[in-house]
Every structure is written in C-alpha cells, then in structure tokens.
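J.: pasting the structure only:
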C-alpha cells in the first residue's frame, strides 16, 4: 500500500547531503519534519453521507440512552463492580462467567476480519468511535464557526469579538458534550440516577470523578483536536489491514482508465471527442476527505473508507452529465484486471464458518449456563477428626452462588461411603436470597470400618428448588486415619 505524499513545499523521504557549514545541515534536518496542517473537510451530501449520519445517530443514541433504560425494576445495562454482577437486560453475569467476555472479544476480532475481507475498512468509515465522535464534534464546529471555508478564514484571521464568541461557544459545546460523554460512561458502572444525584450534590467518589473527567478529556482531545491524526498515526488497524486485504476486497477506488488524463474543461465539451478523461481535476475529493488524502493516488493507509469522495465525485459527474462511478467502491480485480470480483472466497468462507460456529456456541452456552454455582473447599488445617462411636469426621466449606433474582432453597446429600452422614449447623433446606453468596460449614461423618482406603472420594449432591430448579454434583476427598 502506498502512503500519500505530504502536501507543502517540504519533501519527505529524501534528505539532502550537507555540503558546507551548519546551514546546510540545519536545512537537511528540517526536511525530515512537517508541521501538522489542520484539515477543514468540506461538507458533502449523498448516499454514503446519509448512511454515515444514520450510523452516528444509531450508535450515539445507543450509547447515551442505554443507561437510562430500565429492565425488571433495575437499570437495563449495568456493570455493578462492588456487587460483582453485570446486568445486560434480562441476563445477569457473575465473575465466574468472565470467560463469556473472552468469547465475545474473540467473536468481535473474527467479525472484524470477516467484514474487512469483504468490505475493507467499513468499520473505520461508519462505526469506529473515533469516526462517530469526530462527526459529532465537526457538526458542533460547523454550527458555531460556519462552513469549511469560513472556518479556515476564521482561524487565519485576527482575534475579534466575533471570533472570540464563535470559538468560545464551540468550546462550551465541546466541553459540555465531553463531560456528558464521561458521565454516561461512568453511568454504566454506577446507576444513572444515583450518579446524577452525586454529581448535582458534588458528592461523587474519587474514582467516579476521575473517570468522568478522564473519559471526557479523552473524547475532547481525540474528537476535537487529534481527529484524523488518531487514524493516521495512532491506530494500529491501518498498519495491519493489508494483511487482511486481497484483490477481491472492496476498497474506495479511482478509475484511472476512465479518469485520465485529468484536466478542467467546459461543461459543453464533447466527452466522446475530448482527449481528456472524465476527471475534471476539481480537487473536491481531496477537500471532503476527513484525512486529507487524494484518492486518485491509489489506496493509502490513511483512507478510512468513509466514501465522502464517492458522494462528491458522483455529484460532479451528475453536473457534467457523465456516468457516475469515477470514484467508487470496487476491487483490484474489477479495476485493474477488468474481471468480476469474487465475494465468497476461501478466507471469507473460513471466517464466516468460524464466526457462525462461535455465535451458535455462545448462544447455546448463555442459554444453558447454570444458574447455580457450588464450590466445595476442604478444611486443610485438620486432616480428620475422630468422634465417639468410631466415626471419622471431615470438615468442608460449601459456597453457593444464587445467580437468579429469586429466592432459592438447597438440600444437600452425600454418598460414596456406607453410613455417610451429613451434619450442618442449620436445618435443611438452606435458603439464599436473590443473587446471594451463601457459605455454609459442612461436616461429613463415616464409620472408620467403612473406609476402603486412606482417602475415599465422596460425591456431594446439591438440589436447588424454586422457580429455577437445578441439581449439581461435586466430588471431594474424604481422609481417614491411614492418611497420616
């Protein structure tokens, strides 16, 4: 993949050899660096611009509205870290379910590979948080400072009352939106109404305050100032995307066969007899690009596949009465080799099959996951105790985790040794409340004459009754006198 040559008088990739004195050496050193040039992307309308704004509204709407939604009398999506419970609508996840998070991350990575193999950097252009929040910040910049040309003149002009008012209004909107973004982020971990009350009464905790400010500052910096620099220099995806591309991957492409040689012309020029191609060299594709590249130079790592250049070029083709598609989504095979692209190829089928298998497995695992966790820990301080009547006693600790939102009752039984007796500090059935973690000491007693060996494996059976019945078996060692 080619990198776009930087604009400006300073050349890159070649350093002049100093001939004499420090002046030449200083000039050579300066040629290695180019000051950042702010990009003022031109406004664009079209099919892909509408799709991009639809994605912005949907994704930002989900992010900001989910913490305000309720489900069964609680927040619909809440990661309650102090209680070690994650609520996602009707599902409750516990720390023991953490492997589901790893499963989701694997599926997300595989989904990225699958989509990239088919449609290139579709994620970057429409769904990446950097793209989504940058679009929102650009919208606030437009309504306060004007269109792209006016914003450029405002930045280059002297400070006046109008400039101060416009810049100040923009900063107020940016800072307010950033703080609201940080508040919403923390609201996924602290109930929204509770967090709102704390903020209004200035009683938020240290960590809540830190994360509101940190996430707000990160949003403000990335979407307000860094913008395309995050995509060009900080995001690793642009660097390894070429490993996921092939000649049948959809990319934003300029049809050089049709567009070259480029050049300006009158609208009434006969296209059939003109020596020029369809590109009128208007540079609008560069002006609308959020990363400031020229798509006519070929695929570049800075391209985020937002298709803004496609929309604006189609508009120019309409005005010139030329066919659309001079810049379009296409593939290397279609553009360079003039042959049909293959969507369903080996890597896509493999990615799709693995992703489908993981999705089915994940759904089945979540649907069939146990609503009860039982852990058995043997007392390691004492191997065994000798009781009257020739009984041998072992002590254990039973831990029950009720993963439902209803009360449950437990009955415990044990077998594996003749005459094995279960002794608890409280009568059965044991009762635990919704989401409660219950720890109970358990003593197992067995006649010494019934022990076939020094260590015998016994089976504990826990039966949970209530609205969500469950039955779980756990094995544990029973130690006798010969284990000394």
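T.: That came through, no problem. Note that the coordinates shown come from a computational prediction; the quantities given were computed from them, not determined experimentally.

J.: drop to CA atoms for contacts and neighbour counts, all remaining ones
T.: OK.

J.: How about residue 136: what's its closest non-neighbour residue?
T.: residue 56 (7.8 Å; Cα to Cα, 6 or more residues apart in numbering).

J.: Is it correct that that neighbour falls within a strand?
T.: No: assessed with DSSP: H, G, I helix; E, B strand; the rest coil, residue 56 is helix; it does not lie in a strand.

J.: what's near enough to touch it?
T.: Counting by Cα atoms under 8 Å, 6 or more residues apart in numbering, residue 56 makes contact with 126-127, 132-133, 135-136.

J.: out of those, who's nearest residue 387?
T.: residue 127 (68.1 Å; Cα to Cα).

J.: tally of neighbours for that closest one?
T.: Residues near residue 127, counting by other Cα atoms under 10 Å, number 17.

J.: That one and residue 366, how far apart?
T.: Residue 127 is 26 Å from residue 366, where distance means Cα to Cα, to the nearest Å.

J.: go on, residue 119?
T.: Between residue 119 and residue 366 the computed distance is 30 Å (Cα to Cα).

J.: Neighbour count for these two, which is higher?
T.: Taking other Cα under 10 Å, residue 119 and residue 366 do not tie; residue 119 has more neighbours (20 against 13).

J.: and the helix or strand containing residue 102, which residues are buried?
T.: Element membership for residue 102 (DSSP states H and E) is helix 98-119. For helix 98-119, the neighbour count (16 or more other Cα atoms under 10 Å) marks 107, 110-119 as buried.

J.: List of residues touching it?
T.: Applying Cα under 8 Å, 6+ apart, the contact partners of helix 98-119 are 122-123, 241, 244-246, 248-251, 343, 347-348, 351-352, 354-355, 358-359, 362.

J.: Now the buried members of those.
T.: Neighbour counting by 16+ other Cα under 10 Å classes 122-123, 241, 244-246, 248-251, 348, 351-352, 355, 358, 362 among the contacts of helix 98-119 as buried.

J.: Below is structure B, check it against A:
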C-alpha cells in the first residue's frame, strides 16, 4: 500500500478566452440599434466628402492650425470651445448613465458600432451562429478556406476604408485619395491610415467584447453613477423561477416559472453573459436579450418582459423616481453650459489683437509738444477672407494714431502691425493713462470690431 500523496494540481488564475458567437435577433431594440448603426456609420463615412464653400466641410487642418466645421473656422486660440465641448460630453455621459444606464455602450459607442458591422460581415460569409461554430470545429477544407479568406478580405477592406476616412478628417480626403492611389502620400499619412486600420481590425474583428470587459474604464466605474432609480436590464426572477424545460417542465407545469431555460438570452449576448445571474459589469445594455426573450414568451403564450428595462426600485415594489436631484443637477449644468457655448460661439469675433508696448522707451516727445507712444499689434485674421482693418484710438482727448505698415492681412495670418499714438502734452493729466485701441474689419459682411485696453505714458504735469 502506497503512502505517496498525489501530485498537486496547479491552480489556474487565468481562463483562456473563448470566442463569443452572438446569435442574430430581431425586435424593437435591435431595430433601434440598426438605425443608430447605419446613421453613425453614414455620418462618419460621408461627412468628409461634403464640400462647403469650396472646401471640405469638416477638416481639422493641423499643419495650418485651422479647424473647419462647415462655415466656421476655429484656431488654436479658440481652444476653450473644445474644452467646453469635452466638459459637456462628460456631463452628458454622467446624465444618461444615471438616467438610463449604459445607453452609450449599447447604442452609440464606436466599439459597439464597428463590432456590429464586423459581426454582420461575418454572418454574411459564414452564416448563422450554429454554422459559425460548426465551421470553426470542422477541419480545413477548400470551402472553409474560401469563407475565411473572403471574411478576412471584407474585414481588411472595411478596416482600411475606416483608417483612410479617419485620416481624411485631418488631411483633405480627395487629395489624400489621389496621393495614396499614386503612391505620393507622405510617410506619416500612410502610417496613420495603417495604424487606425489595424486598430479597427483588431478591436472590432478580434478583441470585440474583451475591449468592453478588460480595456474600457467605463465598465469599471459605471456603478458609481448608478442608483436604485437608474434604468437597467434585468431578469424578473420572481416570475421566471424555477426555470424548467422539456419533460421536467411538462411534469411540473404548475410549479414552473415562466423561464423555459432555452438559453437564447445567453446566445444573443455580445459579451456572452447570462442576464439571469443579475446585473454584471460586462453587460453593455444592448437589449438583445429583451428582444429574444419576448419572442420566446410570444411563442409559449406567456406575457412579455420577463427580461426588461426596469429599475432596482421597481423590482423592490417601489415607484421609480426619474426626477431625482442628481438628474436635475446634471441637466441644469448641461443646459447652462450649452447656452453659454452657443452664446460664446455666436459672439465669437473673427479678429484677435494683442498689444505689446515698445520696450525701448516709455514715450518720446516729438515736434515740441507731442508725446508719442509706440505699440506693436499682433493682429490675427480668424476669418476666411483676406482682410483690411481700420485702427482708431479712444480714451485720450486729441489723440491721433498712425499705422506704419498698414496692409491687407490674409485669412489665417498673424501679422505684426506697428502703431504710433501721439497726444498733445498739455492734454495729459497723469504719467500713465488708459487708452483703447479699436480695430475694425473693412471687408466682408460681418465687419467685426475688437477693442483692447493698454496704457499711454507721458511726462505728466
């Protein structure tokens, strides 16, 4: 008799990834997702080809430091507009998450949208979920090679077009297309096209739900924004349990819950979870389980919404309160920021001026009784037209201004303009006085005006 102990078995802390084959489903929420997918992809791929006033409608021209958004041209000096947009985007995420859970993840997240597109191409070539699983397990045959090659061709082509379109937002897309076709594109353009193509191919083609589960931080901190009145997708355990199927269900029909344990809610889930196990961070709220469960309930003659959008308060028998403080605060802040953003955008001037005083001398006395101050003006033409300006001095009696290098300033140009302001000595009441320089556009319809304050120095009384 041996006293030898059996060799210890290693404990595995990592489970190898198993590919998820989501089953195709139909229903109300799937139709919403399809409409959203087509709308977002359409906007993404079509927008760079739209022309506005002779140029690309949306173009973020980094080398020229110009950002064209239809009729609006933004400059690095307008960075605060981007800051406001980012703050509003963050608040919107908080608002919609607190109100309706992971609405962004299930319907509008780029990872979700492009993954759905890749899954659609996969189904087009390889067939339904069952056929895909069977094809994966089958040995390599000419038919399997043909399908796999065709799928990869569609994926790679779609990914390359996605990368090309993305770069087309930063480099004129029509010129980029010609340069890539004629092999005249720069190395950086080629690099970024391939980089974003690879990112699309990898994230949407292979990683898929792993991006949501392991890489996206939103899945980890979303629970901090949930409360008992947040909309979630949940399984009605009281109604569904005990779940039974087949012969056992027929024998215990009076005791069985409404869930027939068909497992379709698991098969349609793009992250491979079982919604019957409760709310899980992997759930992206795509509502596919709701659609397929409703189909099953219709087929067995049971009421719908065994799996449904609900709240924790509702499941506990309490009334859901949608107008709670955090929702009102988020909505109020969003409203204030949106109004402020629109007002600032509407009042945005197409001219900017910075005043730099002459550092060599505070002032000069010229022609006996005239005191002269010299200023260097950095004038930026933020409009789309070449512009000529008029400069006027205000705030000092009998003050006159002379521009030494008056000229037309091109659209987008920052020009140094030298201006000399002279004031009769007897009109000065102090050694330092406030003066305003008013710069007005002379071309175009808007004729924006900007006034900047500076100091005028003199000998005083």
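T.: Arrived safely. It should be emphasised that the depicted structure is a prediction, and the values quoted were computed from it without experimental measurement.

J.: of all the contacts of residue 56 of structure 1, which comes closest to residue 184 of structure 1?
T.: Looking across the contacts of residue 56 of structure 1 and measuring by Cα to Cα, the closest to residue 184 of structure 1 is residue 133, at 14.0 Å.

J.: Am I right that that closest one is in contact with residue 223?
T.: Yes: taking Cα atoms under 8 Å as the definition, residue 133 of structure 1 is a contact partner of residue 223 at 5.7 Å.

J.: got the residue ranges for the helices in the stretch 51-200 of structure 2?
T.: Using DSSP state H, counting those that start in this stretch, the helices of the stretch 51-200 of structure 2 run over 79-100, 103-107, 110-126, 129-137, 142-168, 173-181, 187-200.

J.: distance of the aligned partner of residue 265 of structure 1 in structure 2 from residue 54 of structure 2?
T.: By TM-score structural alignment, residue 265 of structure 1 lines up with residue 246 in structure 2. In this structure, residue 246 of structure 2 and residue 54 of structure 2 are 67 Å apart, going by Cα to Cα.

J.: the more surrounded of those two?
T.: Comparing residue 246 of structure 2 with residue 54 by other Cα under 10 Å, the one with more neighbours is residue 246, at 10 against 7.

J.: ok, the more buried one to residue 17 of structure 2 distance?
T.: Counting by Cα to Cα, the separation of residue 246 of structure 2 from residue 17 of structure 2 is 31 Å.

J.: need the strands for the stretch 251-400 of structure 1, in chain order.
T.: 251-254, 327-330, 372-378, 385-387, 391-402 (DSSP state E, counting those that start in this stretch).

J.: would you list these in JSON lines and tack on distance to residue 234 of structure 1?
T.: Formatted as JSON lines, the strands of the stretch 251-400 of structure 1 follow (distance: least, Cα to Cα, whole Å):
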{"stretch": "strand 251-254", "distance to residue 234 of structure 1": "21"}
{"stretch": "strand 327-330", "distance to residue 234 of structure 1": "25"}
{"stretch": "strand 372-378", "distance to residue 234 of structure 1": "43"}
{"stretch": "strand 385-387", "distance to residue 234 of structure 1": "64"}
{"stretch": "strand 391-402", "distance to residue 234 of structure 1": "43"}
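
J.: if you compare those, which one is most tucked away?
T.: Compared across those, strand 251-254 shows the largest average neighbour count, a mean of 25 (mean count of other Cα atoms under 10 Å).

J.: which residues touch that strand?
T.: Contacts to strand 251-254 of structure 1, defined as Cα under 8 Å, 6+ apart, come from residues 119-121, 295-296, 298-299, 305, 307, 310, 326-331, 335.

J.: State the span of structure 1 onto which stretch 31-44 of structure 2 is aligned.
T.: Going by TM-score structural alignment: stretch 31-44 of structure 2 matches residues 50-63.

J.: Stretch 140-148 of structure 2 now?
T.: The alignment of stretch 140-148 of structure 2 onto structure 1 (TM-score structural alignment) spans residues 159-167.

J.: Show me what counts as buried in that stretch.
T.: Neighbour-count burial for stretch 159-167 of structure 1 [16+ other Cα under 10 Å]: 166-167.

J.: How much space separates the residue lying closest to residue 180 of structure 2 once chain neighbours are set aside from residue 177 of structure 2?
T.: Excluding its sequence neighbours, the residue lying closest to residue 180 of structure 2 (Cα to Cα, 6+ apart) is residue 190, at 7.7 Å. Residue 190 of structure 2 sits 11 Å away from residue 177 of structure 2, going by Cα to Cα.

J.: again, but for residue 328 of structure 2
T.: The gap separating residue 328 of structure 2 from residue 177 of structure 2 is 47 Å, by Cα to Cα.

J.: Just want to know which of the two has more residues nearby.
T.: Neighbour totals were compared for residue 328 of structure 2 and residue 177, and residue 177 leads with 17 against 13 (other Cα under 10 Å).

J.: aligned partner of the more buried one in structure 1?
T.: Aligned partner of residue 177 of structure 2 by TM-score structural alignment: residue 196.

J.: Report the contact partners of that match.
T.: Taking Cα under 8 Å, 6+ apart, one finds nothing in contact with residue 196 of structure 1.

J.: Same check on residue 413 of structure 2?
T.: For residue 413 of structure 2, the contact set (Cα under 8 Å, 6+ apart) comprises 380-382.

J.: Pick the one among these closest to residue 455 of structure 2.
T.: For the contacts of residue 413 of structure 2, the closest approach to residue 455 of structure 2 (Cα to Cα) belongs to residue 380, at 21.3 Å.

J.: Residue in structure 1 paired with the closest one?
T.: Checking TM-score structural alignment: residue 380 of structure 2 goes with residue 401.

J.: can you check residue 72 of structure 2 too?
T.: Aligned by TM-score structural alignment, residue 72 of structure 2 pairs with residue 91 of structure 1.

J.: Count the residues that sit near that match.
T.: With other Cα under 10 Å as criterion, residue 91 of structure 1 counts 13.

J.: Would you mind measuring from it to residue 41 of structure 1?
T.: Distance from residue 91 of structure 1 to residue 41 of structure 1, by Cα to Cα: 43 Å.

J.: This completes my enquiry, with thanks.
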